[in-house]
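> After the sequence you'll find the predicted model.
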Amino acid sequence: MAGVRTVRGRMMPLERDDVDTDQIMPKQFLTRVERTGYGAHVFHDWRQDPSFVFNDARFAGASVLVAGSNFGSGSSREHAVWGLLQYGFEAVVAPSFSDIFVGNCAQSGLLPVRVQHETYRALLATVEADPGAEVVVDLEDTRVDWPAGTATFDIDPMVREALLHGLDDVNLILAEEEHIVAYERRRPSWSVRVPVEGSR
């Protein structure tokens, strides 16, 4: 996965708290074995309502979703993150997130941006006044900039590093391969050992 350093784009406002993964990616779309093709199904049930923000042409092509508190709660399903990414979002800005959702973001390259509630309200006010307003999320400086202001945001240091360098759990383990091999070679012969190339 590619690293994430800066996200720049227009915002889509989703002024709802406690948006859970069951709504982001409904269960009927979880039977696929591929990791692709989920973007079309994001918020499938809510999109049946013509007034739902995803049906508002003013926000078509937005790459930053501005959502309410406790975003991504509910069941742990990576499909929700995959769907948001494949729909076109590169970052989600919210006052708070489910921890499991943040972990899934780190594994897939979606930037979760936890801001103060005042910043959340300011972003909503900005996009309400100008649906074409752009926001810039700088992961290196943990800063959000928009036409009317700037603010810092919180992110777990490990999640930040994983996103900056495009590292999922497998990559993080492989980065420690030298230490893992050394450990396996030091283990006593009577213990269960994992075969390591070059060890006896």
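Looks like it came in fine.
> going forward, measure contacts between C-alpha atoms and count neighbours the same way
Will do.
> what's the span of stretch 65-77, first residue to last?
Across its full length, stretch 65-77 reaches 19 Å between end residues, using C-alpha to C-alpha, to the nearest Å.
> Select the longest helix from this protein.
Ordering each helix of the chain by length in residues (DSSP state H) puts helix 117-129 first.
> Downstream of that helix, the next helix or strand is which one?
Elements were assigned by DSSP states H and E; along the chain past helix 117-129, the next helix or strand is strand 134-138.
> So which elements touch that following strand?
Counting by 3 or more C-alpha pairs under 8 Å, 6 or more residues apart in numbering; DSSP states H and E, the packing neighbours recorded for strand 134-138 are strand 6-14, strand 143-146.
> Which helix or strand lies directly C-terminal to the shortest one?
If I follow you right, that is strand 143-146. From strand 143-146 onward toward the C-terminus, using DSSP H and E, the following helix or strand is strand 149-152.
> and here's the other structure:
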Amino acid sequence: MQSFTEYTGLAAPMKVADVDTDQIIPVRFCSGIDKSGLDAALFCDWRESQDFVLNQDSFTAATVLVAGENFGCGSSREWAVWALQAYGFRAVLAPRFGDIFAGNSVKNGLLLVELEQSVIDQIWKEIDACPGIEVSIDLVAQTVRVGVLTFGFDIDPTQRQRLLDGADDVDLTLRYLSDIEAYERDRRRSLPTAGSERG
């Protein structure tokens, strides 16, 4: 998994609350684990409208999404995270995220930054004034910068370290490989053999 320390990217404003995972990627695209083509499936139904934000020339190459309250609510589909990443998004900023979506995001290296609605409003205002403006996120310093504005943010320390290290579940498990191997060696000695009696 790619580590996240600092990132600067084009910001796209999604001024909608309660964007659920079925809107992020419709269920008809959620089968198997093949991630190819998921960029085209991202917000597929919404992208049929020319007015949709990612259809606008200023935002087609966006890699930072600035969203509304409760982004990623709804069902627990990991494809929602995969589709955002396949499109090129490295981070999503919002006042709050769906719990399961948040868990899936950190496991896959997508940074979610929670900011007060008043801060999101200020960032949207900056984007409106200068479409194509970039947002810089520093996970080490825990800051977001847009134009001359800088905002701090809080993040769970364990999740922060995981993102800084670029560690997925397998990486975290392998940190305990020697303990796992020792357990397996001792466990095998205690297992019954073909000739042992059963009580």
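In hand now; what should we look at? Fair warning: this is a prediction, and the values are worked out from it, not measured in the lab.
> nearest to Gln28 of structure 1, of the helices and strands packed on strand 134-138 of structure 1?
Using C-alpha to C-alpha as the criterion, the shortest distance between Gln28 of structure 1 and those is 22.8 Å, found for strand 6-14.
> what packs against that closest one?
Under the contact definition 3+ C-alpha pairs under 8 Å, 6+ apart, strand 6-14 of structure 1 sits against strand 64-67, helix 117-129, strand 134-138.
> Superposed on structure 2, what's the mean shift for the second one?
Read it as helix 117-129 of structure 1. Average distance between helix 117-129 of structure 1 and its aligned residues in structure 2, after superposition and using mean C-alpha distance after the TM-score superposition for structure 1, equals 0.7 Å.
> what's that helix in contact with?
With contact meaning C-alpha atoms under 8 Å, 6 or more residues apart in numbering, helix 117-129 of structure 1 is reached by 11-13, 15, 66, 68, 93-95, 133, 146-148, 151.
> Of the residues you listed - the most surrounded one?
Within the contacts of helix 117-129 of structure 1, Met11 tops the neighbour count with 30 neighbours, counted by other C-alpha atoms under 10 Å.
> For that one, list the residues it contacts.
For Met11 of structure 1, the contacting residues are 59, 62-66, 127, 131-135, taking C-alpha under 8 Å, 6+ apart as the criterion.
> Apply 10 Å and report the result again.
Residues near Met11 of structure 1 by C-alpha atoms under 10 Å, 6 or more residues apart in numbering: 59-66, 89, 91-93, 123-124, 126-128, 130-136.
> If any of these are buried, put those into a ChimeraX selection.
Under the burial definition 16 or more other C-alpha atoms under 10 Å, those of those that qualify are selected in ChimeraX by:
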select :59,62,63,64,65,66,89,91,92,93,123,124,126,127,131,132,133,134,135,136
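> Distance to Asp99 of structure 1 added to the helices and strands packed on strand 6-14 of structure 1, as TSV?
Output for those, formatted as TSV (distance: least, C-alpha to C-alpha, whole Å):
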stretch	distance to Asp99 of structure 1
strand 64-67	16
helix 117-129	18
strand 134-138	20
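> Among these, which comes closest to Ser76 of structure 1?
Smallest distance to Ser76 of structure 1 across these (C-alpha to C-alpha): 18.4 Å, for strand 64-67.
> Show me what the closest one is packed up against.
Secondary-structure packing of strand 64-67 of structure 1 (3 or more C-alpha pairs under 10 Å, 6 or more residues apart in numbering; DSSP states H and E): strand 6-14, strand 91-94, strand 111-114, helix 117-129, strand 134-138.
> 8 Å - rerun?
strand 6-14, strand 91-94, helix 117-129.
> out of the ones you listed, nearest to Ser108 of structure 1?
In terms of C-alpha to C-alpha, the element of those nearest to Ser108 of structure 1 is strand 91-94, at 11.5 Å.
> Next, the mean deviation of that closest one compared to structure 2.
Overall, strand 91-94 of structure 1 averages 0.5 Å from its counterpart (mean C-alpha distance after the TM-score superposition for structure 1).
> which helices and strands sit right next to that strand?
Contact analysis of strand 91-94 of structure 1 by 3+ C-alpha pairs under 8 Å, 6+ apart lists strand 64-67, strand 111-114 as its packing neighbours.
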